[in-house]
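*Asks:* The following block contains a protein sequence and its predicted model.
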Amino acid sequence: MSLALTGRRAVAAVFTAALLVPLAACGSDGGAESAGGSTASGVDLTVLAAASLTDVFKTAGAAYEKAHPGTEITFSFAGSQELVSQVSQGSPADALVTADTKSMDKVKGETGTPVVIAKNRLVIATGEGNPHKVGALKDLADPGLKVVLAAPEVPAGKYSKQILDAQGLTVRPVSQEPSVRAVLSKVELGEADAGLVYRTDADSAPDKVDAVDIPDAQNAVAEYPAATLKESRHAEAAAAFVAWLSSPEGQKILRDAGFQAP
């Protein structure tokens, strides 16, 4: 073998090795897929939640993301009946939290096992200072009072009808709203004199509305079940978030916002 041929083979070997080094480095880059097939981009969860959870879930979501780097939560708030319709129509999401168990039961074939994470009670919301001196449920039957209620298919509307019927009261609302937050908004804006909302809704607007308590014997207890959705693309992460809502940290955030223990 000639000396020239040996030299050319040596140069080729060195050149080939130089090409392989950066290729090997790309395979172990932290931004690429790991051995398990997951990426470093994290998980984005979509949670469908009852409108009355708007404020507290924004706080809970921020706390969860801080404690679980790489997980981001996007909430979609609406009346429970609307959320159930979205699930039935196949809207992509990872978890569902409603303001009553009946709504959750309507999509039981689409969810994991629900767990109640909190409870709530109704109050009478009035304009700031309670200008019409509303003091009890019976006052809502006054035909001169503009009362707004949640629509009958909305959990807050069902609870409202339940407690008014139990007292034998006939209330003729000026409007029936698609969510409890819409009821609150009507009272805040002065478009209604009073409305039935959850305690936590009234507490969210202390400078705009007053809350008139309803005795427990005349009230209804709202339960909030949470469940993962079977079509979730992030089943493990969704289950972790739902479980966290029942953890001491999650429960403290709910209690601080005025929700009752499950």
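*Replies:* Structure's in. What do you need?
*Asks:* C-alpha from now on. contacts and neighbour counts both.
*Replies:* Noted.
*Asks:* does the spatially most central residue of the chain sit in a helix or strand, and which one?
*Replies:* The chain has residue 49 as the residue nearest its centroid, 2.9 Å off, counting by CA atoms, centre = their mean. Using DSSP states H and E, residue 49 sits within strand 43-50.
*Asks:* Report all helices and strands that that strand contacts.
*Replies:* If contacts are counted by 3 or more CA pairs under 8 Å, 6 or more residues apart in numbering; DSSP states H and E, strand 43-50 sits against strand 71-78, helix 80-88, strand 95-97, helix 235-245.
*Asks:* in that strand, what's buried?
*Replies:* By 16 or more other CA atoms under 10 Å, the buried positions in strand 43-50 come out as 43-50.
*Asks:* Does residue 198 touch residue 119 like I think?
*Replies:* No: in this structure, residue 198 is not within contact of residue 119 by CA atoms under 8 Å, at 10.0 Å.
*Asks:* Those two: which is more packed in?
*Replies:* A count of neighbours by other CA atoms under 10 Å puts residue 198 above the other of residue 198 and residue 119, at 25 against 19.
*Asks:* this is the other structure I want to compare:
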Amino acid sequence: MTTRPTHRRILHPAVGGTALLLALSACSSSDDSASASSSPASSASDLKGTVTVFAAASLKESFTELGEEFEAAHPGTKVTFNFGGSDALAASITSGAPADVFAAASPKTMQIVTDAKDAAGEPATFVRNQLEIAVVPGNPENVATLKDLTRSGLKVALCAKEVPCGAAAQKALDGAGLRLTPVSYEQDVKSALTKVQLKEVDASVVYKTDVKAAAGKVEGVEFPESAGAVNDYPIVLLKDAPNASAAEAFIALVRSGQGRKVLTGAGFLTP
């Protein structure tokens, strides 16, 4: 920080009290400006560079929106995303993939990263998500319950069991005492949803947020067993984050009131 030289001024008696007050006022204004320039808000505006976020596939729409808001608030920054199954993303991080932030769809997949000591701090749960059955528009197979998915001849896709949406679906099925053999296991929730959109299957168990994001391309069927299989979503700054300061600011946005507004608007539940 450059120190400005101090200039002395001698006030002649003729100048009087008014000039003295003006001088003091100017000095005070200068001090206020210096204070403002060193405030956190001003420092935040100096953030630059790329923030790389690895995030669960179900966060795609809401995180993309938050990324655009972040870039608008911090000119000179860019948020890039790698969306996918949380288990695959965690494996990439522990294998050395460069990233700043990890947002997982379950504490279990986050633990892969924390156990490997690749997290810079303690993960924080920022939202929760609940399952829903996605069916073809018009629900031609009249799927009304989770048990209906076990009907003979009904084609169902599930997320793979190691993926959070698949683990949650299996938990709901186990809780209801149901056995289901799907026609396919998908590596992330968006792939499971796409199977329904393309009418390759009659139904799939996904998140409510994914049904909402599909905007009429599928219909959602709620089922009570989903209440016992709600997933918590944790987020964390990664230990070797290439752009830690900007990454922390992005996490702050996600956890802020504005971030929560975007996420709940997409159908996520508050922690």
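*Replies:* In hand now; what should we look at? Keep in mind the model is a prediction, meaning the values are calculated, not measured.
*Asks:* Please identify which of the buried residues of strand 43-50 of the first structure is nearest to residue 25 of the first structure.
*Replies:* residue 43 (25.7 Å; CA to CA).
*Asks:* so stretch 170-189 of the second structure matches what in the first structure?
*Replies:* Stretch 170-189 of the second structure corresponds to residues 161-180 of the first structure when matched by TM-score structural alignment.
*Asks:* quick revisit: can you state the residues of the second structure onto which the strand holding residue 49 of the first structure aligns?
*Replies:* The alignment of strand 43-50 of the first structure onto the second structure (TM-score structural alignment) spans residues 49-56.
*Asks:* what's the answer for stretch 192-210 of the first structure, then?
*Replies:* Counting by TM-score structural alignment, stretch 192-210 of the first structure corresponds to 201-219 in the second structure.
*Asks:* what's the following helix or strand after the longest strand belonging to the first structure?
*Replies:* Looking across the first structure with DSSP state E, the single longest strand is strand 115-127. The helix or strand immediately downstream of strand 115-127 of the first structure is strand 147-150, counting by DSSP H and E.
*Asks:* Just the angle for whichever helix or strand residue 165 of the second structure is part of relative to helix 86-94, thanks.
*Replies:* Using DSSP H and E, residue 165 of the second structure maps to helix 164-175. Going by axes from the mean of the first three to the mean of the last three CA atoms, to 10 degrees, helix 164-175 of the second structure is angled at 140 degrees with respect to helix 86-94.
*Asks:* after superposition, how close is helix 164-175 of the second structure to the first structure?
*Replies:* For helix 164-175 of the second structure, the mean deviation from the first structure after alignment is 0.4 Å (mean CA distance after the TM-score superposition for the first structure).
*Asks:* Distance check, the residue nearest to residue 227 of the second structure when sequence neighbours are not counted against residue 164 of the second structure.
*Replies:* Once flanking residues are discounted, residue 227 of the second structure sits nearest to residue 130: 7.0 Å by CA to CA, 6 or more residues apart in numbering. Between residue 130 of the second structure and residue 164 of the second structure the computed distance is 11 Å (CA to CA, to the nearest Å).
*Asks:* What of residue 135 of the second structure?
*Replies:* In terms of CA to CA, residue 135 of the second structure sits 20 Å off from residue 164 of the second structure.
*Asks:* Same question for residue 114 of the second structure.
*Replies:* Taking CA to CA, one finds residue 114 of the second structure at 17 Å from residue 164 of the second structure.
*Asks:* Which one's more surrounded, the two?
*Replies:* Higher neighbour count among residue 114 of the second structure and residue 164: residue 164, with 27 against 21, using other CA under 10 Å.
*Asks:* By how much does the helix or strand hosting residue 211 of the second structure deviate from the first structure on average?
*Replies:* Assessed by DSSP H and E, residue 211 of the second structure sits inside helix 208-213. Compared with the first structure after fitting, helix 208-213 of the second structure has a mean deviation of 0.5 Å; criterion: mean CA distance after the TM-score superposition for the first structure.
*Asks:* Can you list the buried residues in stretch 199-217 of the first structure?
*Replies:* Applying 16+ other CA under 10 Å to stretch 199-217 of the first structure flags 199-204, 208-214 as buried.
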